[in-house]
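Asks: just a sequence and a predicted model for now, questions to come.
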Amino acid sequence: MRRALLLIPTLYLALGAVGLALGQSKPLAVARPTLVGYFPQWGLYDDQPYVVKDLISPGGKAPLVDQINYAQGFVTNGHCSVADPNADLNFAFTALQSVNGVADSSSQPFRGHLHQLQLLKRRFPHIRILISLEGRGSDFAFDAQPENREAFVASCVDIFVKGHLAPGIDAPGLFDGIDVDWEFPHEPDAANFQALLREFRRQMDAVRPGLKLTIAVGHTPHMYPGTDAAAVASLVDQVGVMTYDFIGPWSDTTGLLAPLSASAEFRGGTVERSIAAWQAAGIPTLKLLMGVPFYAYGWHQVPEEANGLFQEGTGIHGDRPYRYIQTLLDHSTVYRDPVSRAPWLFDGDTFWTYEDPVSVAYKADFARDQGLGGLMIWELGEDDGSATLLRSAHRALNGLSLQNSSSPLKTVSVPQ
């Protein structure tokens, strides 16, 4: 996804049109935006395994989300496949790890994360679960060729929509749709990208009308040269914009991971500019999901000038989850940009850019006020055990914003 949908309510459209006709600058927000979270398949292998049961544990996330995108299904060798048979189908969860409190038996054919998702769906039938298809851009480009397209899509539909997960393992109805994460179609692939989505739409509708087809896209339409964004949007239910990674440890200087907005003089990328660019490209506002990262990037050997922001430093390899950042709060100072509300953490040497409950609520407020389709969280396993960030997003989307932070912090202006 970074390492690596919304069915539009008729009333929402009608009232939004009325608002525009009356000269209002944005549609009337009469429906709560959708809260989408990606579930990490690889969480099973963490030092502290992240499993489906964690979605319903104390402080759990399932009651808060509307949709779970399961990451991931593989796209390779001209067809779809289960990405990790051990994690998805075979792993035997203990009673303590299982959604229903019953241990998996070695004799039962269907185990793993996907069986746990099936149990979760029975307990929370309101949740929609999608499979996120991920793979190399070259594989997607091959699969989208006219001679390969129909058979490739048929394999994805057969496994994940019809539920033929493996010989002897059938779970029809487990997935409510497909999320396509092609990073990124080159200009010669533009027409095939659109045609691939049209084929997904055709075959999915033939199985069960109402299945969701969604895509994840980069933070600018310029990453999709030659693509007719409006035509693509007409085929899908949601367009999840990866509005993060505007800076990271690949840069020699520190910065803000995913600032919502900035002063006019600021030259870097922002979420607001990214969303505006996709709107201008023809994506309906109600189909846009704002991406929100639940992870942090860091640098060390950072000088103290400007409290570490936009200073030279040595990037720290990889990312860290929000729960890790919480362990640093007592030994660092939290600073906040007054324009974007984005926080950063600095102890005089090490700098971290991340999201916290204040910035997440601010973004959710923006999404709600602007009539966006909702938020897209990457990813659920990086929140803390109390679902602090997800709860902040959920409250704000429901109009219960976190107005003030009780955490000690310094609000400072971002240098231009």
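Replies: Cool, the structure landed. Numbering: from 1, shown residues only.
Asks: every contact and neighbour count from this point should use C-alpha atoms.
Replies: Noted.
Asks: following element in sequence after the longest helix seen in the chain, please.
Replies: In the chain, taking DSSP state H as the definition, the longest helix is helix 190-207. On the C-terminal side of helix 190-207, the closest following helix or strand by DSSP states H and E is strand 212-217.
Asks: which strands and helices lie in contact with that following strand?
Replies: strand 177-181, strand 238-241 (3 or more Cα pairs under 8 Å, 6 or more residues apart in numbering; DSSP states H and E).
Asks: comparison target below:
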Amino acid sequence: MKKILLLFLLLIPFIITGCKPNEEKPKEYSFTFELYNETERIVNETVTYKEDDNLIDVLKSKYSLVYEGEIKEIKSLLLSDVAYFKITLNGEVKTNLNFVISDQDHLKIEYLKNEEPVITKYTVTFKEVDDSVFATKVVNENEIVVLPETPVREGYNFKGFYLDKEAVNEFVSNTSITSDLVVYVIYEEVETHIETTDINVEFPTLSLRKMTPPENKTNGLIVLSPEGAVIETYGLTVSDPTKLQSFIFTDPQDGLRKVHVECLDYGEADVIITVNGISKTYSFTLYPRKEEEVPFDEWFEMSFEEQEAMRIDRERREAEAEVNEVARIKDWFASSLPNSTTEYFELIDRSNASGVSLTWFTSNEAVLYPTYVDSVYVAQVNQISYDVTVTLTLMIKSGAGEETLTKEISVPGISLKPIPSRPLIFAYIRSDTFKGIEPADISRVDVFNICFATVRGGSFSFASVKSLLPHLMPLRQLGKRIVISVQDGGKNASGGVPETKGFSAAVATAEGRTKIVTEMVETVIKYDLDGIDLDWEGPGFSFSNNPSSPNDVKNFELFVRELREAMDASPRKDLLLTAACAMSYPHNYSLGKLKDDFDYIHIMTYDGDSAGTTSHHSATKSGRGAAWSAEKAVANFVATGYPKNRLTIGSAFYGKIWDVSGSSTDGIGLSGANRRTSSYANIRREYLLDLNNPVNIQRSNETLTTWYYDGSKFITFEDPWAVAEKAKWAKAQGLGGMMMWEYNFDYQCELMEALYNNFR
């Protein structure tokens, strides 16, 4: 048994009256005692005492303790105004020696300088159950908090202060505060009877489906009016228990009264609910199982009526899905499209319902056009040189018919970089062979001529090249120009097919010229193109089986002047007017008279070969096998009076292939058959496998031409060497530029690189 030594404030005399010889001696115990002065420990001893000894006497006898309710002196350490004694028993601070000490305890007394007393304060926060703060009190440690004034709330009685929101643990007002504390102010609602005026059951749905969890059942919350009314009596009946079962229950999760309804069979049934004497009827539509979910073997066991009901239900669901999908798309359209933008935005490319299809349209493909970017369907946006409003249209087709949605979207304009004053490089781009623009070539080309718009049947049509706009118009922000090239769309009568009227007929009258001019300029302004390139081959002659007339030359002159005037009168004052001209008909274009109307003339210095014998089709200089050359063509066009520094010559990014017979050292002048055109890319892959070690390739320094001859085939074409030589010659002649037909016929940028590096 552990013996306990009791310490008291006053010394209780202990008188030993003597012991009988056979009485037990008092037991001995010990504790550890430490004493510290201001700087160091001066005592560290184990003190032994008898069970009847008094601690204060022990300390007095061993350490000269002077104690008067507090320590006045111990081992020559004196209590003073500037010092005090700190008593610690087993690590717990004591304010005096009035405590119980036990065997093996640890007593420590420290002589310390006086400091400001540390008073620990705690915060008692009084809150309502919604955690709003009602009052806050700051209390010294071990003191009692003064409770706030009893709160009053209309319709409620104050229940008391509690340590929890559930009002389980009440806060005792005389509790000593030893930590921060939250006390809740709890009220009890004053019960009053509220007369029920109406009832409602909030069912999520009044449509259920047989044997199809979770669609076969629902729960509805009973709601009474006015607020505060309580359920006193209730009842429920079902009009057809074979189709529907229902009951009222208390939800264990929230304690609220609800109505459970479950579908047993398809058809219709009512649930009549009566609460506090007020009845409401709820009519449920009960659908059969979904046709597509019925196993094959069960289908044939069903009645015809149920099969028919499932078919009708499926058609209803499909129609409903279409209606919901159309509504969803319309909501998205109304809320998701911007009013103004400079950046692309997402579009819906397809419907979630099989019977709904979507088609997007835009009023200006040069500015806004639907496309895919990284597999995401978006409206790509391209800023042009003026502010513009584009109409984005969505056509929705469903079983209910067609709906058309439109949205006006404004796109602010940008300032275009000026066209360079140096000689330019023009690239002809065909919509039907377009494969994109190589990144390296973007900086090499100044003007992209998009091909071809047409003049046919007395009208101008731009439809065939609209597909190029999304790809090329963004390049204008890099200082590039996009010019529309217009081709003669007429054809002579042949094989019973009547003549299609083209350029010749369209410009034969003043009215016709004005109509074509107006349509061209309106198109240029609408799509913010940078000019018009006329590719009529040609006035007074026919290279493409197109109708022509002796009057074409004069009419062409009148047409060009009217076109130039209309372009100059348009909002764009920097529009280019150019023409692609056959090198063998320089005088048919009235260039001496139109030199101030055209900005550039592109001489088509290719297709100059003979039809029956092998020869060069795109020679730079005249010589053997070169009946026509760039040298000859430039001289003829300069002779018309047109300035040389606004002439360009063409590089052929394609070749001509003959099947030849006979023998020759170089293949020139042989009879050829089956002449056909092939892109440089195809020639390069099939006949010119290694530029550094060409086989059957010949070159002429006289005509600056390259050709292929293997004894059975003759191919006239331009390789990088021939293109480079032509570019050097054009640069030396001071020409206004170079162009090529056709950009996408190149192979890995070889010809474009040779042209650029030697012309620029």
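Replies: In hand now; what should we look at? Not measured: the values here are computed from a predicted model.
Asks: TM between them?
Replies: The TM-score (TM-score structural alignment, normalised by the length of the first structure) is 0.72; 315 aligned residues with a Cα RMSD of 2.1 Å.
Asks: hmm, back to that, helices or strands up against the longest helix of the first structure?
Replies: Other elements packing on helix 190-207 of the first structure under the criterion 3+ Cα pairs under 8 Å, 6+ apart are helix 146-156, helix 229-233.
Asks: give me the stretch of the second structure that the last one matches.
Replies: Residues 591-595 of the second structure are where helix 229-233 of the first structure aligns, taking TM-score structural alignment as the criterion.
Asks: distance from the longest helix of the first structure to the middle of the chain?
Replies: Mean C-alpha position of helix 190-207 of the first structure versus that of the full chain (Cα atoms, centre = their mean, to the nearest Å) differs by 22 Å.
Asks: residue 119 of the first structure: which of the helices and strands packed on strand 212-217 of the first structure is closest?
Replies: When those are compared by Cα to Cα, strand 177-181 sits nearest residue 119 of the first structure, at 17.6 Å.
Asks: name the residues of that closest one that are buried.
Replies: For strand 177-181 of the first structure, a neighbour-count test (16 or more other Cα atoms under 10 Å) marks 177-181 as buried.
Asks: separation between the counterpart of residue 556 of the second structure in the first structure and residue 84 of the first structure?
Replies: Alignment note: residue 556 of the second structure maps to residue 193 in the first structure; criterion TM-score structural alignment. Applying Cα to Cα, to the nearest Å, the value for residue 193 of the first structure to residue 84 of the first structure is 26 Å.
Asks: more neighbours, these two?
Replies: Using other Cα atoms under 10 Å, the more surrounded residue of residue 193 of the first structure and residue 84 is residue 193, with 24 against 16.
Asks: the more buried one contacts residue 144, correct?
Replies: Yes. Using Cα atoms under 8 Å, residue 193 of the first structure is in contact with residue 144, at 6.5 Å.
Asks: how close does residue 205 of the first structure sit to residue 310 of the first structure?
Replies: Per Cα to Cα, residue 205 of the first structure is found 49 Å from residue 310 of the first structure.
Asks: re the thing from before, contacts for the longest helix of the first structure?
Replies: 141, 144-146, 149-150, 153-154, 157, 161-162, 185, 211, 213, 224-228, 231-232, 235-236 (Cα atoms under 8 Å, 6 or more residues apart in numbering).
Asks: please indicate which of those are buried?
Replies: Neighbour-count burial (16+ other Cα under 10 Å) applied to those gives 141, 144-145, 149-150, 153-154, 157, 161-162, 185, 211, 213, 224, 227-228, 232, 235-236.
Asks: tell me the SS of residue 390 of the first structure?
Replies: At residue 390 of the first structure the chain is in helix, as set by DSSP: H, G, I helix; E, B strand; the rest coil.
Asks: OK, contacts around the equivalent of it over in the second structure?
Replies: Residue 390 of the first structure maps onto residue 752 in the second structure when the alignment is built from TM-score structural alignment. By Cα under 8 Å, 6+ apart, the contact set of residue 752 of the second structure is 441, 444, 746.
Asks: can you check residue 362 of the second structure too?
Replies: 368-370, 390-393.
Asks: of those residues, grab the buried ones for ChimeraX.
Replies: Of those, the buried ones can be selected in ChimeraX as follows, counting by 16+ other Cα under 10 Å:
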select :368,369,370,390,391,392,393
